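Engineer: okay, predicted coordinates and the sequence, questions at the end:
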Amino acid sequence: MGRVKFNGEQELEDFVFKNLDLHFSEYRIFIPEKKRIKTAGGKETLPDGILLDLEQEKVYLIENELKEHDVFSHIVPQIIKFLIAYKNNETKLKLRDIFVEEIKKNKERFMNIFEKYKDFDILDIHPKIEEFLNSELGLYIYIDGISEDLKNFCKILNDHIEEIWLIEVLKFEKDGKTFIMFNEDEEIGFYKSEAAPIKRKGKGTGENYVKIFKELLERFKTARPGVTDKRSRSTPHLGVPLGIGKFHVEWLFKGREPKKELEVGLHFEKNDGLINHLIFDFFKSKKSELEELFQTDEIIFEKHWYKNGIWSKIYIMKEIETLEDFLNNNELKDWAVDNLLKFFDFYKGYSDIVEIKIKA
């Protein structure tokens, strides 16, 4: 079986769009048509696809490329123009209306995912979709060959986009038949929380995150049945919703092996910094209760944590060295689950007060 070139970008794109299940949840809304979006200055651009993953509460831009296209004269300008257009409020309103229309046309399909939000009304979905559109953006680039220049561009772009994936797509021919597939050994992720790019497959990379979060989630769901339908993922962080959009408890792996660390904490990540900081201050006022609960005075309070200081979090941290070490250490896994449950239950004990403060 020999590797061959694609018959143009459309062939690669057709394969990608038919196989989105491999990279996104079933609760997704995909806009495959090349919808024109504009920068604030009126420049039009055509992204290959825009996808809202309701399980991840995130919008992803999808770009399909061929390696024969020059990184600096073709791929970089195109992606930069997409990102600038996405920042345009007119673009977000246009996308909001498209996503809302799709959800209302498929109410039964999407109701399960929205049940986690209190006081949610599918007939008044616009604010929730706007919240997702104003959150951190993700980018997937599907291409038939990943160059060092493209990797380096993504490293720089990662300062502005929280999650980027480079996915290699291969085409082969054998006995007159064509085979197209994703190269699982060349699926490279860039995260702001990671000191270096990760891969979905291979030791100490995305495959280990999948294994880790699968086991941690199973333990959490056993302890608190019916709380979440979250699935494992190949990313360095995973959150469990708390019933209010963008408030969640989270496991977050940071740093480079062999000095990797695990944060377990309570996150406030709305786009409204005033609300995040209000609720953060409320829980910080409970510092003595938290210290008694966790039996430590090393609880970390970060009011101006991320997204230009808008997001806040409260967490504890433990050095785990490597992901393999974590996978093979039941005490570390117990620590991760037990402390996430403590943050979860502590928040729930004050959830009524939180709702009153947000509405006030």
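Structural biologist: Alright, I've got the coordinates. Numbering: from 1, shown residues only.
Engineer: C-alpha only now, for contacts and for neighbours.
Structural biologist: OK.
Engineer: show me where the stretch 151-300 of the chain has its strands.
Structural biologist: Counting by DSSP state E, counting those that start in this stretch, one finds strands in the stretch 151-300 of the chain at the ranges 163-174, 177-191, 198-199, 237-241, 247-254, 260-268, 300-306.
Engineer: structure B:
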Amino acid sequence: MSLIGFRREEGEIEYLEEVEYSEEHLEDDLHEVIQSDPRLVMGTLTSRENSVLGSKMQLPTGKELDLLVCDEQGTLTTIEFKRDRSPRSAVTQLFDYASSLSRLTQEQFFELTNYESLDELYEAFDHEEDSEFDIGNFEKEFEDALESPQLMLVAYTITDDVRRMTRWLREAHDLKINCVEFDYYEKDDAEMFVPTIIGIEETQEIKEREESPKQKKYRRFHGELLERFNQKLPHVTGKSASSRNYLTLPTGDKDVELVWEFKGSPGEKELRVVMNFRYDDGERNKELLEKVLSTVEEGSLDIPEEIHSEDYGSSGYARFYITQGVGQLDDALEDEELKTWAVDRMVDFYEQLTPILDQDLGDSTSIQ
């Protein structure tokens, strides 16, 4: 029997016992859990925001696709659920769904989804006005993803034959297909889902081979920051480097995040160390931001740079940050002082700010 222990603030350790998910649940239960929050299976693959485009979508072939997810960069992921063990036929189903999607025009595609157009889908994500990634980039990524979407099989147990098949598809054919196996724990009215992504390293290698020169530079820079950060705070994060202009580190609360982020046009770039508040409640975001800013004014934080704060996005999000001028991205790659600054300040943010927010955010947990 496997147990997970957890402790509430100032409380005794409680235990959740692992049980067979399929004994008491239908396949629809697993479907509904992940549909309500795709981060449960997508969070290890990407730090990007995801939106559900359709659930149990009826394709032109008459087949029903369990779940279709799109991230803020336009990448599509088709998801098939099996509540217990994964049959080999599930892989064939994913191929069938992908081939059906690849034959659709944009107009035909959006007739099947929760969105009316590509523009509406793009606007569903919080793209900032000065973001390097505009709707033109989004449409290109989306068109590529429609031609060849990511595939994901989710089951309580991924069988050995399915593991072999999907590994061969990744290694021999560069197919972005992952399996998600999860352990399920429960006690009284508490449940815990612990997912394991199978094939994530191979999938990451495939994505890296597809990256542009600029994306590779971002990945290299973020990779160096992560390596140094992990040396200073080992066992804090399991994140991998990002090919975007930013890299997000969760803080233990899904709606508060730490970020390294490049902003500005080529030749005038700056690097920021950021804390974002992304609650659905805009007033809550302002409250937490004001709490941190008041602590800064009192001199309780040992952060020498000027702290900037602002609202952002269309959902009432808030953030504060410090910044350093960079110039060109190539300059950042060669600037050892900049990298040291970025890592040291991120460590300061983590060590000094998360304790201040613990009273509001509840128990601290490890960054994932």
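Structural biologist: Structure received. These numbers were taken from a predicted model, which means no experiment stands behind them.
Engineer: TM-score, when you put one on top of the other?
Structural biologist: After superposition, the two chains reach a TM-score of 0.51 (TM-score structural alignment, normalised by the length of structure 1), with 230 aligned residues with a C-alpha RMSD of 4.8 Å.
Engineer: redo the strands of the stretch 151-300 of structure 1 as TSV? Include mean neighbour count and distance to residue 293 of structure 1.
Structural biologist: Below are the strands of the stretch 151-300 of structure 1 laid out as TSV (neighbours: other C-alpha atoms under 10 Å; distance: least, C-alpha to C-alpha, whole Å):
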stretch	mean neighbour count	distance to residue 293 of structure 1
strand 163-174	20	33
strand 177-191	17	32
strand 198-199	22	35
strand 237-241	21	20
strand 247-254	22	16
strand 260-268	24	13
strand 300-306	17	14
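Engineer: kindly reformat those as JSON lines and extend each row with distance to residue 139 of structure 1.
Structural biologist: Converted to JSON lines, these look like this (distance: least, C-alpha to C-alpha, whole Å):
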{"stretch": "strand 163-174", "distance to residue 139 of structure 1": "5"}
{"stretch": "strand 177-191", "distance to residue 139 of structure 1": "10"}
{"stretch": "strand 198-199", "distance to residue 139 of structure 1": "15"}
{"stretch": "strand 237-241", "distance to residue 139 of structure 1": "17"}
{"stretch": "strand 247-254", "distance to residue 139 of structure 1": "20"}
{"stretch": "strand 260-268", "distance to residue 139 of structure 1": "23"}
{"stretch": "strand 300-306", "distance to residue 139 of structure 1": "19"}
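Engineer: which residue in structure 1 aligns with residue 113 of structure 2?
Structural biologist: In structure 1, the residue paired with residue 113 of structure 2 is residue 82, using TM-score structural alignment.
Engineer: ranges for the strands of the stretch 1-150 of structure 1?
Structural biologist: Under DSSP E, counting those that start in this stretch, the stretch 1-150 of structure 1 gives strands at 2-3, 28-31, 37-38, 44-45, 49-53, 58-65, 138-143.
Engineer: buried ones in the fifth one?
Structural biologist: Under the neighbour-count criterion of 16 or more other C-alpha atoms under 10 Å, strand 49-53 of structure 1 has 49, 50, 51, 52, 53 buried.
Engineer: what angle do strand 138-143 and it make with each other?
Structural biologist: Counting by axes from the mean of the first three to the mean of the last three C-alpha atoms, to 10 degrees, strand 49-53 of structure 1 lies at 130 degrees to strand 138-143.
Engineer: and strand 49-53 of structure 1, what other elements does it pack with?
Structural biologist: strand 28-31, strand 58-65 (3 or more C-alpha pairs under 8 Å, 6 or more residues apart in numbering; DSSP states H and E).
Engineer: chain center to that strand, what's the gap?
Structural biologist: Relative to its parent chain, strand 49-53 of structure 1 has a centroid offset of 12 Å by C-alpha atoms, centre = their mean, to the nearest Å.
Engineer: for the helices and strands packed on strand 49-53 of structure 1, please prepare a markdown table with the additional fields distance to residue 344 of structure 1.
Structural biologist: Shown next, in a markdown table, are these (distance: least, C-alpha to C-alpha, whole Å):
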| stretch | distance to residue 344 of structure 1 |
| --- | --- |
| strand 28-31 | 27 |
| strand 58-65 | 22 |
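Engineer: and among those strands, the most buried is which?
Structural biologist: Compared across those, strand 58-65 shows the largest average neighbour count, a mean of 22 (mean count of other C-alpha atoms under 10 Å).
Engineer: got the angle for that one vs strand 49-53?
Structural biologist: 150 degrees.
Engineer: and strand 58-65 of structure 1, what does it pack against?
Structural biologist: Looks like strand 58-65 of structure 1 contacts helix 9-18, strand 49-53, helix 126-133, strand 138-143 (3+ C-alpha pairs under 8 Å, 6+ apart).
Engineer: got the angle between the second one and helix 126-133?
Structural biologist: This points to strand 49-53 of structure 1. Going by the same axes, to 10 degrees, strand 49-53 of structure 1 makes 110 degrees with helix 126-133.
Engineer: map residue 213 of structure 1 across to structure 2 for me.
Structural biologist: In structure 2, residue 213 of structure 1 lines up with residue 222, judged by TM-score structural alignment.
Engineer: and its match, how many neighbours does it have?
Structural biologist: If you count neighbours by other C-alpha atoms under 10 Å, residue 222 of structure 2 ends up with 24.
Engineer: what of the one 5 residues further on?
Structural biologist: Residues lying near residue 227 of structure 2 (other C-alpha under 10 Å) number 14.
Engineer: ok, now residue 14 of structure 2?
Structural biologist: 12.
Engineer: might you report the residue contacts of residue 232 of structure 2?
Structural biologist: By C-alpha atoms under 8 Å, 6 or more residues apart in numbering, residue 232 of structure 2 lies in contact with residue 347.
Engineer: aligned to it, what sits in structure 1?
Structural biologist: Using TM-score structural alignment, the partner of residue 232 of structure 2 in structure 1 is residue 223.
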